[in-house]
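*Asks:* can't give you the sequence, but here's the structure:
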């Protein structure tokens, strides 16, 4: 998966596009030609990325999908960097948001993790995008407000709430990328993990000496038998999420005076 970064384009132009004129009144004498819309451009770009990944996404390709010449597209969006911010923010805006009011905090936080896991399942390219400088559009802000509500009222400081959310989302994104890598490995090798290990078992048995690597061989064999492979994305997500929640529990307990 390609690694792209948000907020790598013209920040002023990006914010104007993200907030669709909320930052300044529209000038009727300037702007894109009639016939298309920014939303249509974003939808076409997202469809390409969903089907083929970000490597396939170019301004020329989007223009072709929309039936216009590339120069027409540039009257709507300055370039791919700004387009990526618009795509991600639109994906955030369209995320289903679970109403977990009144539920225990672990269920609320789990719902946030599941929502982001589903986002990456719908848009696999999003897991490969670095958001250390988030686009700060309306979709991003609505997402942030919604997700913080899962941690509000637990006795955490504002900084701790932000830290917990950032840690949770980083975990979900990392597991989504690992799952995508696992799927890509199966496609590239034309065999699943179990088939790959069986095919390489004779060679591995010659080099993995139990006398030299006793713990590694024992634990590796146990994990492989339990998961059917060296890495099981679903198990890694479920196990990791519980450990994240356990770590949050220590902060919550301290914040409540425990």
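*Replies:* Okay, I see it. Fair warning: this is a prediction, and the values are worked out from it, not measured in the lab.
*Asks:* could you use CA atoms for every contact and neighbour count after this?
*Replies:* Noted.
*Asks:* and the gap between residue 106 and residue 243?
*Replies:* To residue 243, residue 106 is 12 Å away according to C-alpha to C-alpha, to the nearest Å.
*Asks:* the more surrounded of these two?
*Replies:* residue 106 (16 against 12; other C-alpha atoms under 10 Å).
*Asks:* which helix or strand contains that one?
*Replies:* helix 105-122 (DSSP states H and E).
*Asks:* what helices and strands are in contact with that helix?
*Replies:* In this structure, helix 105-122 makes packing contacts with helix 158-189, helix 233-255, judged by 3 or more C-alpha pairs under 8 Å, 6 or more residues apart in numbering; DSSP states H and E.
*Asks:* again, only this time at 6 Å
*Replies:* Under the contact definition 3 or more C-alpha pairs under 6 Å, 6 or more residues apart in numbering; DSSP states H and E, helix 105-122 sits against no other helix or strand.
*Asks:* starting at the chain centroid, how far to that helix?
*Replies:* Distance of helix 105-122 from the chain centroid (C-alpha atoms, centre = their mean, to the nearest Å) equals 11 Å.
*Asks:* report the angle between that helix and helix 233-255.
*Replies:* 150 degrees (axes from the mean of the first three to the mean of the last three C-alpha atoms, to 10 degrees).
*Asks:* for helix 105-122, give me every contacting residue.
*Replies:* With contact meaning C-alpha atoms under 6 Å, 6 or more residues apart in numbering, helix 105-122 is reached by 100, 127, 150.
*Asks:* measure the closest residue to the first one other than its chain neighbours to residue 148 for me?
*Replies:* The shortest distance from residue 100 to any non-neighbouring residue, by C-alpha to C-alpha, 6 or more residues apart in numbering, is to residue 108 (5.6 Å). Separation of residue 108 from residue 148 (C-alpha to C-alpha) stands at 10 Å.
*Asks:* what about these two, which has more around it?
*Replies:* residue 108 (20 against 16).
*Asks:* wait, what's in contact with residue 78?
*Replies:* Residue 78 touches nothing, counting by C-alpha under 6 Å, 6+ apart.
*Asks:* mind checking which helix or strand it is in?
*Replies:* Residue 78 belongs to no helix or strand, assigned by DSSP H and E.
*Asks:* before we move on, the earlier item: format the contacts of helix 105-122 as TSV; extra columns: neighbour count, distance to residue 21 and secondary structure.
*Replies:* Converted to TSV, the contacts of helix 105-122 look like this (neighbours: other C-alpha atoms under 10 Å; distance: C-alpha to C-alpha, whole Å; DSSP: H, G, I helix; E, B strand; the rest coil):
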residue	neighbour count	distance to residue 21	secondary structure
100	15	33	coil
127	26	29	helix
150	24	31	coil
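*Asks:* what's the closest of these to residue 8?
*Replies:* residue 127 (16.9 Å; C-alpha to C-alpha).
*Asks:* okay, one more to line up with it:
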């Protein structure tokens, strides 16, 4: 896996390039290319030949310039990879602009990501936990989070759901692309590979020892197109999220209160301690006073006291 690691100075310069910040040189010869041309050339090389083929020399050859002249545009490969990633993230439509409810929008967004990874497989070779922090990537992140806010989930659960969907799509795309690469390099399709191993099923495999596998093979369930597997998995992930959202206890405003102690008077969450640092029993002074009056009333009527 390629590393996007850069020192602090390089990271600062990389952020300036991503966001169009920092000073621009106003003296010397006019640049022969724009930064966008350099980045798009690098993206084209990565798309055609893989991330390992991307180097300053390779880009310079494609642009017809010297390698050293490229450092006028970008300080190094780590910063270039960030610029490449953010450039292609601009191809993904915002999730919150799609029609439908939150589930439909997440489904469309996941398919858009799946398509992006197939157009630019090299993205999956970069560490997902160290994003480029560019404007296009953040616009995509913000748009998906906006969709997820419609679930009413609390912040931590909302981010976990985002990570779950992202991890599934990335993993499924990586598996599909790896399988396609094996097919290209071997010259054999999956069907041809299995056909060459028919002897295994005929002479080695013992159905009585593996009856479930045997029954699934007989039903034709062991072989299916990769994209159909992706669709099934995506549907299962979204079904699970929908069930999780549906099972959340709700505040009166419709948002989730699963991870907070409910107020015994009104049911709203008790989300913070009292000014003295002691745990609150009620969510507000108003609820505490209502509970006090209710206890007094119960006592006057001879009913057992309640907390």
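*Replies:* All right, it came through fine. Everything numeric in this text was worked out from a predicted model, so none of it was measured.
*Asks:* where do the helices of the second structure begin and end?
*Replies:* 8-19, 35-49, 56-63, 67-70, 77-89, 102-119, 135-149, 155-186, 190-195, 198-199, 211-218, 226-246, 285-300 (DSSP state H).
*Asks:* looking at the ones you listed, which is buried most?
*Replies:* Mean neighbour count (mean count of other C-alpha atoms under 10 Å) peaks for helix 77-89 among the helices of the second structure, with a mean of 22.
*Asks:* in the second structure, what residues pair with the helix holding residue 106 of the first structure?
*Replies:* Mapped onto the second structure using TM-score structural alignment, helix 105-122 of the first structure covers residues 102-119.
*Asks:* mean deviation of the matching stretch from the first structure?
*Replies:* Average distance, stretch 102-119 of the second structure versus aligned residues of the first structure after superposition (mean C-alpha distance after the TM-score superposition for the first structure): 1.0 Å.
*Asks:* tell me, what residue is most central in the first structure?
*Replies:* residue 127 (3.3 Å; C-alpha atoms, centre = their mean).
*Asks:* relative to residue 136 of the first structure, how far out is that one?
*Replies:* Distance, residue 127 of the first structure to residue 136 of the first structure, using C-alpha to C-alpha: 18 Å.
*Asks:* and the nearest residue to residue 250 of the second structure once chain neighbours are set aside, what does it touch?
*Replies:* Once flanking residues are discounted, residue 250 of the second structure sits nearest to residue 256: 4.7 Å by C-alpha to C-alpha, 6+ apart. Contact analysis of residue 256 of the second structure by C-alpha under 6 Å, 6+ apart lists 152-154, 248-250.
*Asks:* quick check: residue 256 of the second structure vs residue 126 of the second structure, distance?
*Replies:* Residue 256 of the second structure is 34 Å from residue 126 of the second structure, by C-alpha to C-alpha.
*Asks:* related to what we said a few turns ago, if we take the contacts of helix 105-122 of the first structure, which one ends up nearest to residue 140 of the first structure?
*Replies:* Distances from residue 140 of the first structure to those, taken by C-alpha to C-alpha, are shortest for residue 127, at 15.1 Å.
*Asks:* quick one: map residue 243 of the first structure onto the second structure.
*Replies:* Aligned against the second structure - with TM-score structural alignment as the criterion - residue 243 of the first structure pairs with residue 236.
*Asks:* show me what contacts its match?
*Replies:* The contact partners of residue 236 of the second structure, taken as C-alpha under 6 Å, 6+ apart, number zero.
*Asks:* do you know how far residue 65 of the first structure is from residue 55 of the first structure?
*Replies:* 16 Å.
*Asks:* same question for residue 27 of the first structure.
*Replies:* From residue 27 of the first structure to residue 55 of the first structure the distance is 35 Å (C-alpha to C-alpha).
*Asks:* next: residue 189 of the first structure.
*Replies:* Note on residue 189 of the first structure: its distance to residue 55 of the first structure, by C-alpha to C-alpha, is 21 Å.
*Asks:* swap in residue 231 of the first structure?
*Replies:* In this view, residue 231 of the first structure and residue 55 of the first structure are 26 Å apart by C-alpha to C-alpha.
*Asks:* re earlier: out of the helices of the second structure, which is closest to residue 29 of the second structure?
*Replies:* helix 67-70 (11.6 Å).
*Asks:* which part of the first structure matches the closest one?
*Replies:* Mapped onto the first structure using TM-score structural alignment, helix 67-70 of the second structure spans residues 70-73.
*Asks:* ditto for stretch 42-58 of the second structure
*Replies:* Using TM-score structural alignment, stretch 42-58 of the second structure lines up with residues 45-61 of the first structure.
*Asks:* which outside residues touch the matching stretch?
*Replies:* For stretch 45-61 of the first structure, the surrounding residues in contact (C-alpha under 6 Å, 6+ apart) are 62, 70, 123, 125.
*Asks:* and which of those residues is nearest to residue 89 of the first structure?
*Replies:* Relative to residue 89 of the first structure, and with distances defined as C-alpha to C-alpha, the nearest of the contacts of stretch 45-61 of the first structure is residue 123, at 12.2 Å.
*Asks:* what sits against that closest one?
*Replies:* residue 50.
*Asks:* so how far is residue 47 of the first structure from it?
*Replies:* 9 Å.
*Asks:* over to residue 191 of the first structure?
*Replies:* According to C-alpha to C-alpha, residue 191 of the first structure stands 28 Å off from residue 47 of the first structure.
*Asks:* ok, the contacts of helix 105-122 of the first structure vs residue 204 of the first structure, which is closest?
*Replies:* Of all the contacts of helix 105-122 of the first structure, residue 204 of the first structure sits closest to residue 127, with 32.7 Å by C-alpha to C-alpha.
*Asks:* and the contacts of stretch 45-61 of the first structure, which two are the farthest apart?
*Replies:* Going by C-alpha to C-alpha, the pair spanning these furthest: 70 and 123, at 24.6 Å.
*Asks:* centre of the chain to the match of stretch 42-58 of the second structure, how far?
*Replies:* 16 Å.
*Asks:* again with stretch 149-160 of the second structure
*Replies:* 14 Å.
*Asks:* what residues in the first structure pair up with it?
*Replies:* Going by TM-score structural alignment: stretch 149-160 of the second structure matches residues 152-163.
*Asks:* the match of helix 67-70 of the second structure vs the second structure - mean distance after superposition?
*Replies:* Averaged out, stretch 70-73 of the first structure is 0.5 Å away (mean C-alpha distance after the TM-score superposition for the first structure).
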